[in-house]
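>>> I need the structure of the sequence given here:
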Amino acid sequence: MSIEIWAGWFAGLCIGLFVILHFWVMGKPAGCSTGYGNFCGLITKKVSYFHTGEYRDINNPKLWFLIGIPLGGLISALMSPEPWHLSFDFGMYNQILPQTDAGKAIWLMFGGAMLGFGARLAGACTTGHALVGGAMMNPPSLLAGAVFFMSAFVTTRLLFDAF
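Model (predicted):
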């Protein structure tokens, strides 16, 4: 069975429409790093670093937005005609990640924690800065988005040129 891939222009249009729809329905910009911080804040109530903004409880739209990301992926996988299975196959990244499944899992958890820390430090994630802040033409968000993508480009080139 072949995999259908959306055209880049169509996927970009859908993402842009989602950003507008989310702002229209919720009255606040989309973004998941605040939800991540709020989730950590619910677990570690004594660490004030994670308590951001007005949302500090379970009735938090950004927290539900964050929960919806993996939930939507799970629903999509379960509705797929192909059988679903857990895999640690990362394509071209297999050359630079550890070879054992446990090593990959540890590396990815560390990377995810660093992404969360960086997003909290920057005041938003790539969704918040590049998509929402970019759509609003917010200068700090445009700069942050440019730095995010340029650092990802440089890091990828360094990793794959070194191997």
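>>> only C-alpha atoms from now on, for both contacts and neighbour counts.
Noted.
>>> tell me the contacts of G134?
Under the criterion of C-alpha atoms under 8 Å, 6 or more residues apart in numbering, the contact partners of G134 comprise S141, L142, G145.
>>> compare with the first, here's sequence two:
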Amino acid sequence: MNLPWSAAAGGALIGAAAVLLLATIGRVAGISGITAGSLRAGKGERAWRWAFLAGLTASAGLVLWWQSVPEASPRALLRDALPAWQLMGAGLLVGFGTRLGNGCTSGHGVCGMARASKRSLAAVLVFMACAMLTTFLVRHGGGPT
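Here you go, the predicted structure:
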């Protein structure tokens, strides 16, 4: 079930979560920073990070359950997955890009753009250009579809 309001509702919830996190504890909702900090931050900083990540993971599971999306079942995801070496390579490239860009799409695209950060604008423009190039190459360059 992919209703037109689904994307708007999801965007509103992401925005609300980002505003609440900034307003309540003064932190930016950049997932890569939250994830990295969950492993290396001081003891007092880890609890909210793990709670945020657990809520993020649980909400994805709830949406899949609520919408009963058959193509998103664990069996379908494993059946349609790329080979493990490609998934690991993609993960490493995303991690490298996140470190190189000093943040991820949520940090720059949601929080940084809302704060009118020039660095985030530059990062989002690079993200979008790379996404468009990748889409073009996959669709027209003979890569996996």
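>>> next SSE downstream of the helix or strand harbouring V19 of structure 1?
Taking DSSP states H and E as the criterion, the element that holds V19 of structure 1 is helix 8-26. Next in sequence after helix 8-26 of structure 1, counting helices and strands by DSSP H and E, comes helix 33-43.
>>> after that following helix comes which helix or strand?
Scanning forward in sequence from helix 33-43 of structure 1, with DSSP H and E defining helices and strands, the next element found is helix 61-79.
>>> what's the average distance of that following helix to structure 2?
Helix 61-79 of structure 1, aligned to structure 2 and superposed, deviates on average by 2.8 Å (mean C-alpha distance after the TM-score superposition for structure 1).
>>> what's the angle from that helix to helix 8-26?
Here helix 61-79 of structure 1 points in a direction 140 degrees away from that of helix 8-26 (axes from the mean of the first three to the mean of the last three C-alpha atoms, to 10 degrees).
>>> can you check what angle separates the next helix or strand after helix 61-79 of structure 1 from helix 33-43?
Proceeding N to C from helix 61-79 of structure 1, the next assigned helix or strand is helix 101-122, under DSSP H and E. Inter-element angle recorded for helix 101-122 of structure 1 and helix 33-43: 110 degrees (by the same axes, to 10 degrees).
>>> with structure 2 overlaid, how far apart is stretch 9-22 of structure 1 on average?
Stretch 9-22 of structure 1 sits 3.0 Å off on average (mean C-alpha distance after the TM-score superposition for structure 1).
>>> and for T98 of structure 2, the neighbour number?
16 (other C-alpha atoms under 10 Å).
>>> identify the residue of structure 1 aligned to it.
Residue correspondence to structure 1 (TM-score structural alignment): T98 of structure 2 is matched to A119.
>>> for G145 of structure 1, see how far away that match is.
Distance, A119 of structure 1 to G145 of structure 1, by C-alpha to C-alpha, to the nearest Å: 11 Å.
>>> which residues do the two both contact?
Contacts common to A119 of structure 1 and G145, judged by C-alpha under 8 Å, 6+ apart, are T126.
>>> give me the contacts around the helix holding V19 of structure 1.
The contact list for helix 8-26 of structure 1, computed with C-alpha under 8 Å, 6+ apart, reads K28, P29, A30, L131, V132.
>>> just the buried residues of it, please?
Buried positions in helix 8-26 of structure 1, judged by neighbour count with 16 or more other C-alpha atoms under 10 Å: V19, I20.
>>> circling back: tell me the contacts of the match of T98 of structure 2?
A119 of structure 1 makes contact with S33, C125, T126, according to C-alpha under 8 Å, 6+ apart.
>>> measure it to G37 of structure 1 for me?
9 Å.
>>> same question, A11 of structure 1
In this structure, A11 of structure 1 lies at 28 Å from G37 of structure 1, with C-alpha to C-alpha as the measure.
>>> follow-up on the earlier one: neighbour-wise, which one of the contacts of helix 8-26 of structure 1 leads?
In the contacts of helix 8-26 of structure 1, the most neighbours by other C-alpha under 10 Å go to A30, 23 neighbours.
>>> these two touch, right, it and G133?
No: with contact taken as C-alpha atoms under 8 Å, A30 of structure 1 and G133 are classed as non-touching, separated by 9.6 Å.
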